[in-house]
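Student: Below are the sequence and a predicted model; questions follow.
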Amino acid sequence: MREILRRRYLTMVIPVVFLFGTLYLLYGMGILSHGRFQPPPFWYPVLFTLAAATGVAGPILIRTLFANVSKGKKQVAAEDFLLFWKNILHISLITPYFAFTAVFCEFPEFYSGGMVLMALYALYYSYPSVDRISFDRKIFRVEESEQ
């Protein structure tokens, strides 16, 4: 199960790392100049709010809903637990793409800095480590059929 989640995590993270690397490489080589992409200012708080919703609030909501659904059960199916983790990955790993958009479009520092911090939090929070998976399996009483 951890390997499936780890693969999914890397599949979603590697493209945004590549995008950030390419952006800074283009800036460093002088191919791309600063100030070329300026969206209308109303987009700053919109994308900032979306980043907060996907990076912080979304995973909390998914975790709370899963806990509420599984609270009356003696055991939770491993498939349901895997789906729960995939949902956390899908919602939280959208945030780095919002952060890339903010950096690429050169949002004001408050918005871009906040979105980068939310992206880093989302990357940290959603990483499927062995300890995290085993802790969640104990909390949600996931059946032991699949490790």
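Tutor: The structure has been received and is ready for your questions.
Student: Please make it C-alpha for all contacts and neighbour counts, starting now.
Tutor: Will do.
Student: Does Met12 lie in a helix or a strand, and which?
Tutor: helix 2-29 (DSSP states H and E).
Student: in that helix, what counts as buried?
Tutor: Arg2, Leu5, Arg6, Tyr9, Met12, Val13, Val16, Phe20, Leu23 (16 or more other C-alpha atoms under 10 Å).
Student: Show me what the helix or strand where Asn87 lies is in contact with.
Tutor: Element membership for Asn87 (DSSP H and E) is helix 78-92. Applying C-alpha atoms under 8 Å, 6 or more residues apart in numbering, the external contacts of helix 78-92 come out as 1, 5, 8-9, 54-56, 58-59, 62-63, 66, 122-123, 126, 137, 142-146.
Student: Following the chain onward from that helix, which element is next?
Tutor: Next along the chain from helix 78-92, counting by DSSP H and E, comes helix 95-104.
Student: also this one, for the comparison:
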Amino acid sequence: MLEKKLKKNYFLIVTPAILLIFIFLLLEKNNIILNFPLGGKVLSTVIIILSASTSTIFPIWYKLLLIKKLKNNKKVSFDDFTSLQNRVTITTAFSIYWIFPAYMYQLQEIPMLLIAFFAIYALYYYYPSKRRIEMEKKTFRINPD
């Protein structure tokens, strides 16, 4: 049940981004380019930091907050665990959207590759598979369903 809910949220967020990528590629192929003046180093840095945050930093931070909150408890409640998984799934799925401002501001190749790397990492690593959910249940000492 948790896996289905997480996958639904995941695909509700990721599917429009993938469609947008195809639309951008189609527009570019037809020489219709949607972009703004060249983005500078500051903009590149900001987008890379935001991309890294949504793909790696925030999920770790959410887990640490849950651990700190439940420091004295031996087990984590299933509701807290579900809330954590939902937050992590939604946050990491949004990491793909940083590709669009990077593309529209014509960032250089290396920053674009970093942003794409963070997005692919988040989409792959935090995909709500049964195996990952079971592994996290063991980590947080959640009883099997």
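Tutor: Structure received. Please read these numbers as outputs of a predicted model, since none were measured by experiment.
Student: And the TM-score between them?
Tutor: For these two chains in superposition, a TM-score of 0.88 is obtained (TM-score structural alignment, normalised by the length of structure 2); 143 aligned residues with a C-alpha RMSD of 1.7 Å.
Student: Trace Lys74 of structure 1 over to structure 2, please.
Tutor: Mapped onto structure 2 by TM-score structural alignment, Lys74 of structure 1 lines up with Lys74.
Student: And its match, how far from Ala122 of structure 2?
Tutor: 29 Å (C-alpha to C-alpha, to the nearest Å).
Student: helix, strand or coil for the closest residue to Leu27 of structure 2 other than its chain neighbours?
Tutor: Distances taken as C-alpha to C-alpha, 6 or more residues apart in numbering place Ile33 nearest to Leu27 of structure 2, at 6.3 Å, with adjacent residues excluded. Here Ile33 of structure 2 is recorded as coil under DSSP: H, G, I helix; E, B strand; the rest coil.
Student: circling back: okay, now the match of Lys74 of structure 1: neighbour count?
Tutor: Neighbours of Lys74 of structure 2 under the rule other C-alpha atoms under 10 Å: 9.
Student: Near Tyr97 of structure 2, how many other residues are there?
Tutor: The burial count for Tyr97 of structure 2: 20, using other C-alpha under 10 Å.
Student: Just confirm it contacts Ala17, I think it does.
Tutor: Yes. Contact status for Tyr97 of structure 2 versus Ala17: in contact at 6.3 Å, counting by C-alpha atoms under 8 Å.
Student: how near is the nearest residue to Arg36 of structure 1 once chain neighbours are set aside to Val76 of structure 1?
Tutor: Nearest non-adjacent residue to Arg36 of structure 1, counting by C-alpha to C-alpha, 6+ apart: Cys105, 7.8 Å away. With distances taken as C-alpha to C-alpha, Cys105 of structure 1 is found 44 Å from Val76 of structure 1.
Student: And Val56 of structure 1, by the same measure?
Tutor: With C-alpha to C-alpha as the criterion, Val56 of structure 1 and Val76 of structure 1 are 25 Å apart.
Student: ditto for Glu144 of structure 1
Tutor: 10 Å.
Student: count of neighbours near Lys68 of structure 2?
Tutor: By the measure other C-alpha under 10 Å, the count of residues near Lys68 of structure 2 is 10.
Student: The one 3 residues further on too?
Tutor: Residues near Lys71 of structure 2, counting by other C-alpha under 10 Å, number 11.
Student: how about it, secondary structure?
Tutor: Lys71 of structure 2 ends up coil, using three-state DSSP.
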